[in-house]
Every structure is written in C-alpha cells, then in structure tokens.
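[1] Here is a sequence with its predicted model. Questions after.
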Amino acid sequence: MKKRDFEEMHEVLNMPGSRRQMLKQSAVGFGYLALASMLSGESLQAAAGPRASSDSMTHFPARAKRVIFLFMKGGPSQVDTFDYKPKLQADTGKELPFDKPRVQFAPTGNLLASPWKFKQYGESGKHVSELFPHVAECVDDICFLNSCHGTNPAHGGAALKLHTGSDNFVRPSMGAWVNYGLGSENNNLPGFITICPTLAHGGVKNWSSAFLPAACAGTPLGNASLSSEEARVQFIENLKLSRKSQRVQLDMIRQMNQDLLNRTGPESALEARTASFELAFRMQSEMPDAVDLTQESAATHHLYGLDETETADFGRQCLMARRFCERGVRFVQITHSNTRVQWDQHGELRKEHPINAKEVDKPISGLLKDLKQRGLLEDTLVVWGGEFGRTPTVQGGGNDGRDHNPEGFTMWMAGGGVKPGISYGATDDYGFYAVENKVHVHDMHATLLHLMGLDHLKLTYRYAGRDFRLTDVAGNVVHDIIA
C-alpha cells in the first residue's frame, strides 16, 4: 500500500460517522472493546482513577487516614527479634518434637537457639531482642502480631501474597486498593508512593493496580538497587519550558484530545493519559518540596539516623514517608532490601541479621517517635513485616542459618486505631507454627482496610465476570487488636 493511500484510508476511518465509529457504537464493535480491554494498565476503566477523598466514601468511621508500610524484604527471623522462646533456648541442638511442614523450602536440622539476648521493655513488659534496642523503646506504642501465617515458602509467592493477597495471579496491591477506595488527600501528589521498591520477587506487581484503574498504582521513587538519595521522580523539572508555557501546551493537548473524544466517543485510555499529564504538571509544584530533607532540623536528622553511615539510607526513606503523610499521600511503602545482605539468612545469621537490624532499628524508632510528637500517629497506621519468618531449626552444616517459614511469624502495627502495648496471638514453644489467635495474611489485610474505614467484603471491583477484593474469598477482621 502506498503512503498516500494509507493516509487517505486513515482519514476516512476517523471521520465522524465513519465505519470505525459505527463499529465502536454498534453490536459488532465487541471486537474493538475486547482489544481495548487488552490494553492492561490503560483499560476501559483506567481513566476512572481513585475515588474522591471524602469521609462519606468510608463504610464506617475510619481510625486511620493513611498507612506507612515498612517492608523487610527477605523474611526477618521472629525468634531472633520479637518472639521470645525460652524453650528454644533451653532445647537448642535437640530434634524438633513434632512434625515439620509437609512443604518446605529446604531441609532443616535440629533446633537452634537465638544468638541474641532478650529483655523486657516498657510497661507492657514485651520481650525484645538486643538487635532492636531503639524499637524496644517504643513497645508501648506497638501491637505485636506474633501469630501471622501465610501459604507460600518461596520469596516471590510470599511477597505477592503479602502485597496483593494472591501468590499465583496478578492482583492489585493493597496500596492500590486503599487508593481506589479512598483516593488521595492531595491532588498534587500520587495517592500511593513506594520508595526504593525491590524489582525482584514480583517486582512491579507488588505495587501495581492490575485491573484497578491505572491511577491507583504505586508511584515508585527509585528502586532497591539505588541509594535513597537517588529516590526521586525523574524529570520533575522542565528546564526548557516555563510553567506558563507548559500550561499552554497542556491546554492545547487537552483540547485536541477532547475534540477527538467528541468525534469518537469516550476513550478511557486516552482520558487516563490526559489525567496523568495533569498530575505530572501539578507534581512539579509539590514533589520537590516533599523530598527536600534539608528543610528538616539537625535534631530530626539525628532522630532518623541520617548522620550515621549505617542508618542514613533507610532513615531517609522513613523521613520522606513522614513528609509524604503530612502532605496527604494515602499509602506510603518503604522497603529495606539491602542488595548485599537482605533478611534472607540461610547462613551467616550471626553476621548478617545484626547488619540488617542496625540499618533499620534507629530509623523506625525515629519515625514512630516523630509521628507521635507531631500528633500523626493517632491516625497513621504503621505496619512492619516481611513476607514470612524463619525456622527455629537450623539450615546448613554451619549451625548458623534459618530457612523460610510462612507457618508462623511476627508482624506489628502501631498507631491508626490499634491497641498499643499488646502482643496478640502466639506461636508454639519453639516459634515454628502459629497456634493461638492465628492471623492469616488475609486477616491482616481485612484489619488494615477496617482501620481505614473500609469493609473488605464491600470494597470490590468487577473484572472478568466476577467481583474481586483484596481478601479474595477469605479474611476476618481482628477486632481484638482494635482500640
């Protein structure tokens, strides 16, 4: 086909009343609709975006307005951090007196005591490992969930389960669900931001919107292979055009797009692109200020550990999270994923778990203390945890490692309407299985949504012929931990 013939055909097909328009508006246009639905992140619902922020959008009064999720990639060991097991200490080297899980990631041997001492802290008397001396100072503000459990012993599946509620299908992340249900409190910033996210074990799927409107997805700042100093929105400043010139340019683009829509009818993918242009323009006025940590005092930098080599990287993430929350971002995730070590100690437990804990302990404590003194902890839900825990039995021949363990592990919550200074649920005497007041990942999700004023049974989205939700067909709110 000659170029001129192609151009003429293209012009005819796009004329008002053309064959293309007729197909889109008639019964035989189903093929076109199917094609449009295959455009994934730019699907027919993409332009809908998050719901407008309003108290009337909640199913009941919310206890929390925003979430900070502290993701410890790799799986911290519960029996070496927040789940003290005297029996494990006493029986180290002995065989586990009951059956191990039918499905294991790798074979393990006998019981291995924690190499670290535990002490009681606060009025609650919570036992905390010497790995976390700073977080230990905050135990009376924390609700420890010592009976969490999941379904997958592999990093990829377990990380997806934690983030999306599914370990084998692409589903929207919990941040996307919160963003969809509540919207943003600040139209100049995204409703969901993820700082230095990992690109492994699910990668972008851990913060994607999947079939939810594209605007609900997390906006990544940097990634786990970069320093948090490099966690910025790229091209946030236009060095060639002034704001006034950009505004004129965007107005022209919007008018051109609207003229096209007037001729062809609604086109959600195009509308979504237009909305993304507008958000990017508005972000220029607020994002640089939000990530400018030079505005913070030296005392605040010290509180978060920005003046120490080991803690500066994660401290910057925590401080940015607080600044985003102050500015109305609904869901902020920060990831500790030391690319050299991580929390995945199949070996060298004694060497590497202290490195990880050192990097996050002071920054997390600083975040909790800072939120509290600013009056933000009351309506900010802070969630800490990894994709699973570790076995109390030893892995490898060096007597210095633990395998993956989704059967029982610890997560914790603080602020946002949870009871402070309590430990909920329990694992067995050795910390292998959750046995008392068990909290499945779906239960954690249901409880998080409940604290945000959302009924997990009602927060649904119609896709592929069925109603989907974060908790799928499971999940119970853990009412006992709600203040």
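    Structure's in. What do you need?
[2] Please count neighbours and contacts with C-alpha atoms only from this point.
    OK.
[3] any idea how far residue 166 lies from residue 181?
    Distance, residue 166 to residue 181, using Cα to Cα, to the nearest Å: 19 Å.
[4] swap in residue 463?
    Taken as Cα to Cα, the span from residue 463 to residue 181 is 16 Å.
[5] So between the two, which is more surrounded?
    Remark: of residue 463 and residue 181, residue 181 carries more neighbours, 23 against 10, as counted by other Cα atoms under 10 Å.
[6] quick one, what contacts the nearest residue to the more buried one once chain neighbours are set aside?
    Distances taken as Cα to Cα, 6 or more residues apart in numbering put residue 51 closest to residue 181, at 6.1 Å, once the chain neighbours are dropped. By Cα atoms under 8 Å, 6 or more residues apart in numbering, residue 51 lies in contact with 179, 180, 181, 182, 183.
[7] Taking these, please make a ChimeraX selection of just the buried ones.
    This is how ChimeraX selects the buried members of these, with burial counted by 16 or more other Cα atoms under 10 Å:
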select :179,180,181,182,183
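[8] and the contacts of residue 51 as CSV, adding distance to residue 11?
    As requested, the contacts of residue 51 are exported to CSV (distance: Cα to Cα, whole Å):
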residue, distance to residue 11
179, 40
180, 38
181, 41
182, 42
183, 40
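[9] another structure for you, compare them:
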Amino acid sequence: MCHNHDILKSNNKDLQQIEKQWDRRNFLTKTSMGLGALALGSLLNTEKAFGAVNKSSSADAVLKAYNKNRLGLPHHMPKAKRIVYLFQSGGPSQLDMFDYKPKLKDMFGKDLPPSVRQGQRLTGMSAEQTVFPIAPSIMNFKQYGESRAWVSELMPYTAEVVDDLCFIKSMQTDAINHDPAITFMQTGNQLPGRPSIGSWLSYGLGSDNENLPTFITLITKNMGGQPLYSRLWGNGFLPTEHQGVQFRSGKDPVLYLSDPENYDGTDRRKMLDYLGKLNGIQHDAYGDPEINARMAQYEMAFRMQTSVPEVTDMSDEPDYIFDMYGEDSRDPGTYAANCLMARKLLEKDVKFVQLYHQGWDQHIGCPGGVRAQCKRTDQANAALIKDLKQRGMLEDTLVIWGGEFGRTVYSQGQLTPENYGRDHHPKAYTMWMAGAGVKPGFIYGETDDFSYNVVKDPVHVHDFHATLLHLFGIDHERLIFKHQGRRFRLTDVHGHVVKDLLT
C-alpha cells in the first residue's frame, strides 16, 4: 500500500503540494501563527491597553484590567503611563553642566595621574597622547532649589526645575565610540539588530490611542553631528507594527501618508478593504504574522490621515506657551518645537516619544560648543517639565534626559585657560529623570574629584533599562521574545532595578 501511495504521490502534483503544506513543521508553524493573529487582535484592542481604565478604580481592579494584556502585563502596578526621552547625541560634558569639581581649579594643565586613569580604554583620538592635561571647567556653578543641586551658568532654566529632577551622576556604559554607544543606550546591545526601548514597550503594553502610533520619533533639524540611523527606533526582530514612526517638520510630517492627486479617502477605504481580503487569503495559505502586521500598519496610516494633521497643528497653542518654550518653538523641527510637539503627542496618549538632538561631540572648542547647545535646549527642557506639571501629566509621564556617554577631564588637543576639548568617557557621566515614580529633587551616585571614576552607587545602562521598565510595571527579566531559538530581552542577561531612585 505504501508503494502504491508513493507512485500516486509521484504522479500527482496537487497531492505533493498538500503533503508539503501539511507536514509536521508547517502544521506547527501555521497553528502558532494563528495564535499570533489572535495576539495581534488583542494588541489592537485599545480597551485592554494601559491607561484605558478609570484611574479612580481600586488598585486591584486597575491591575486586573491591565492584566487583560495578551502578555499578562504589567507585572505590577505601574507608575508611568507614557515617556518622553530627550536623547542628547554626541556625549554631553557632565563636567561643564552638572558634575561640579572645584578642586580641579588648582590642577590646570597637570597630567591626570595614572592611578586615576587605571589603564582604562581610550579612543583612537587620545590613544597617542603621552600626557593627559587636566582641563577644569571654566563655567561658574551654583546650587539651586531645596535639593541644592549644582548646575552651571549654561543652564539657568534647568536650574529653576532642579527640585523636579532626579539626577544620576554615576552612569556607566560599555561602549567608547558613538555608534555602538548610542545603539547600546537605545537597544541594550552594541550591535545593530535589537529592538529599541520604544518597540519593547509597544510590544509589551500596546497602544492607548488607536489613531496614532505607540512610538514616535522626532529629530532636531539641521544639526549635523554624529549620524542617526532608523534602526535606533526600529523594531529589530519584534513584529513590524512596533517600530517607531518618525515625524518630520514641514508639510508632510509622515512620508507617503497623504492621498495621491485625484484620490480621496473613500477610494483609499475601498482599496484597503479589498487589500485586506487578499491578505486574508494570503494569511490563510501561509500563516505569516507579518501579513497581519502590515495590514495593521495600513489601517493605522489610514486613521493617521486625520489624526496627524490635528496633532501637528500648533495654531491652537497660546502665545504664553511659545514664550515658555522659547522663540525657536515657533520654528517647526527645532529642538524647542519638538519638545512642544512631544507634549502634544503625550496629551494624545502616545506611549513613547523619542527626541534626538545631535551636536554634543566637543573634541575641540568644548566651552563654546556646550554653550551653544545649552542655548538651544535648556529653556525647552525646563519648559517641558513645567508644562507637563501644570497639566497634571508629570505624575504619570516619565521624562529622561541624557546622552550615550560623558566627556573626559583631560583635554584632547590644545589646552588654554579659556579653551579645551574633551574626548569620549564611558565610565562616568550624568543623566536626569523626572516625573512618574522617580524621586524629585534627588541626586544619586558620585564620581571622584576628576569625574573620571564612579565612587558611589554606579548605574549601568542595563540597570537604567531595568528601572525604566519597572516604572511601567514590567519585570525586565520576564519581558521576553523568542527569536531564532533564543529568548531575548532588553536587558539581555544583566541589569537590576535601582530602587533608591524610586518613590
């Protein structure tokens, strides 16, 4: 009988195709993809998303409602509902902004002791130096607020909100060059290909607004500096609907969103309906979850044709808001305008808004370069904190400011009393957070007298990511995605929650 079956199969191409489609591997693949489609349906159901329940409900009821999420998330009651990450690309100089080191004033030009350097890795730009002359900051520092936080003269507006900020002065990273360091800060790994933070949150918690993407990116226009790549807000190996969507300044904030000439919304609706039927047939045949993901993106784009023009329209903002963010806020695409846009997106319950601002890479002319950057960003940073606070949003919005690493205390290149350059420094730098669940007016960590080594309470990038996820109610060890036979997470196999930062 088996012999006759083999003969029949060899002469019947249809039977061969059926057996090929329904062998054990394909059966398991297709049934698992069907579960993926069910998961997608859950993801698109905004009633199950974080934030869709009444905040006046009891804690148990709220957590129970949240836990309808397809992944059983959050794992515990979240403090944060949304996040804006103000990423300062290039490596801001903590020595000239926040990490005040008065003892350096008497050490101008002296060689940094080898006992401080401890044989640490140097960049190719400093590796040939035989001496490492100390360059004290020429900026004046003062203490502000009840927290008595040290802030330089370059940031008068930030000085006004220090009691809302939680400073981390002991950040550490593994990377010493820009691209791997930025990739590490944004994805938890130095190598490209991993999902970004926003994609992990989108995958884990879903959306709170069905008419806008969960994860939106804004980039300051015309800044130059170290290049930024779309993979920094990419979904990696997560389903494609979790990638970040870049909003641009200008007539079309999202490319290819507008209808072509002589084509209206009714035409697009019909096209999507027919396309959905065709893709449904394709999904039934192959079970590829990316078919559903792509259709979800098409439907989102259709809804965004109405929602994006509304949210990007600044005409309803009063003059006092523009004055608070600074004159640049009236110029779309500037850092100040993007900070104001971020607030509008957060008001619409976009879960993750990522701002990128380039130009912090001061290898030469550090004082002038940092001064110019602070002038572009300081007022808008503080305005965003004040604006969120006056709207009652800061209590459940997490604000993050920081770059990929810090700068060295020694000068790279020529050193004069008024001018110096600073190289990359991964072992000690400053970031700050504000809002949902973090201690306001709090300073955590400490560096040595040279801002070169952490001497108290180090915080690694993996720890930072674990803490961020914790604020959203997620146990970083349990937010996992299986890919190519391995279980991946944002923090890889590292990281711990820095509970001292939390309220």
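    The structure has been received and is ready for your questions. Please read these numbers as outputs of a predicted model, since none were measured by experiment.
[10] wait, what's in contact with the aligned residue in structure 1 for residue 150 of structure 2?
    Using TM-score structural alignment, the partner of residue 150 of structure 2 in structure 1 is residue 127. Shown in contact with residue 127 of structure 1 (Cα under 8 Å, 6+ apart): 82, 83, 84, 118, 119, 120, 121.
[11] what range in structure 2 does stretch 458-470 of structure 1 sit on?
    Counting by TM-score structural alignment, stretch 458-470 of structure 1 corresponds to 478-490 in structure 2.
[12] buried ones in the matching stretch?
    479, 480, 488, 489, 490.
[13] Okay, and which of the contacts of residue 127 of structure 1 map to strands?
    118, 119, 120, 121 (DSSP state E).
[14] part of a strand, is residue 147 of structure 1?
    Yes: read with DSSP: H, G, I helix; E, B strand; the rest coil, residue 147 of structure 1 is one of the residues of a strand.
[15] Neighbours of it, how many?
    27.
[16] do residue 62 of structure 1 as well
    With other Cα under 10 Å as criterion, residue 62 of structure 1 counts 18.
[17] where does the equivalent of it over in structure 2 land in three-state SS?
    The pairwise alignment with structure 2 assigns residue 62 of structure 1 to residue 78, based on TM-score structural alignment. Look at residue 78 of structure 2: counting by three-state DSSP, its state is coil.
[18] give me every residue that touches residue 78 of structure 2.
    470, 471, 472, 473, 474.
[19] does the residue most central in space within structure 1 count as helix, strand or coil?
    For structure 1, the residue nearest the mean C-alpha position is residue 333 (4.6 Å; Cα atoms, centre = their mean). Assigned state for residue 333 of structure 1: strand (three-state reduction, three-state DSSP).
[20] Surely it touches residue 194?
    Yes: contact between residue 333 of structure 1 and residue 194 holds when scored by Cα atoms under 8 Å: they sit 4.6 Å apart.
[21] any idea which element residue 32 of structure 1 lies in?
    According to DSSP states H and E, residue 32 of structure 1 maps onto helix 30-37.
[22] packing partners for the helix or strand following that helix?
    On the C-terminal side of helix 30-37 of structure 1, the nearest following helix or strand under DSSP H and E is strand 66-72. If contacts are counted by 3 or more Cα pairs under 8 Å, 6 or more residues apart in numbering; DSSP states H and E, strand 66-72 of structure 1 sits against strand 331-336, strand 380-385.
[23] residues in structure 2 aligned with the helix or strand following strand 66-72 of structure 1?
    Next helix or strand after strand 66-72 of structure 1 toward the C-terminus (DSSP H and E): helix 86-90. Mapped onto structure 2 using TM-score structural alignment, helix 86-90 of structure 1 covers residues 102-106.
[24] same thing with stretch 317-335 of structure 1?
    Against structure 2, stretch 317-335 of structure 1 falls on residues 338-356 (TM-score structural alignment).
[25] buried ones in that stretch?
    Here stretch 338-356 of structure 2 shows 338-346, 349-356 as buried, counting by 16+ other Cα under 10 Å.
[26] Need the contacts of residue 127 of structure 1 in JSON lines (columns: neighbour count).
    Putting the contacts of residue 127 of structure 1 into JSON lines (neighbours: other Cα atoms under 10 Å) gives the following:
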{"residue": "82", "neighbour count": "26"}
{"residue": "83", "neighbour count": "25"}
{"residue": "84", "neighbour count": "23"}
{"residue": "118", "neighbour count": "21"}
{"residue": "119", "neighbour count": "13"}
{"residue": "120", "neighbour count": "13"}
{"residue": "121", "neighbour count": "17"}
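[27] picking that back up, what is the distance between the helix holding residue 32 of structure 1 and the centre of its chain?
    Distance of helix 30-37 of structure 1 from the chain centroid (Cα atoms, centre = their mean, to the nearest Å) equals 32 Å.
[28] Help me confirm that residue 407 of structure 1 comes into contact with residue 151.
    Yes: the pair residue 407 of structure 1 and residue 151 passes the contact test of Cα under 8 Å, sitting 7.4 Å apart.
[29] Which one's more surrounded, these two?
    residue 407 (25 against 17).
[30] Please identify the residue in structure 2 that aligns with the more buried one.
    For residue 407 of structure 1, the residue aligned by TM-score structural alignment is residue 427.
[31] With residue 151 of structure 2 as the reference, measure out to that match.
    Residue 427 of structure 2 sits 21 Å away from residue 151 of structure 2, going by Cα to Cα.
[32] The stretch 351-500 of structure 2: strands as residue ranges?
    Using DSSP state E, counting those that start in this stretch, the strands of the stretch 351-500 of structure 2 run over 352-357, 397-402, 406-411, 422-425, 429-435, 442-444, 446-447, 454-456, 459-460, 481-483, 486-488.
[33] I'd like the buried residues of stretch 478-490 of structure 2 laid out as JSON lines, including distance to residue 132 of structure 2.
    Formatted as JSON lines, those follow (distance: Cα to Cα, whole Å):
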{"residue": "479", "distance to residue 132 of structure 2": "44"}
{"residue": "480", "distance to residue 132 of structure 2": "44"}
{"residue": "488", "distance to residue 132 of structure 2": "41"}
{"residue": "489", "distance to residue 132 of structure 2": "39"}
{"residue": "490", "distance to residue 132 of structure 2": "36"}
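[34] now residue 141 of structure 2: how far from residue 378 of structure 2?
    15 Å.
[35] unless I'm mixing things up, residue 380 of structure 2 is touching residue 335, no?
    Yes: counting by Cα under 8 Å, residue 335 is a contact partner of residue 380 of structure 2 at 7.4 Å.
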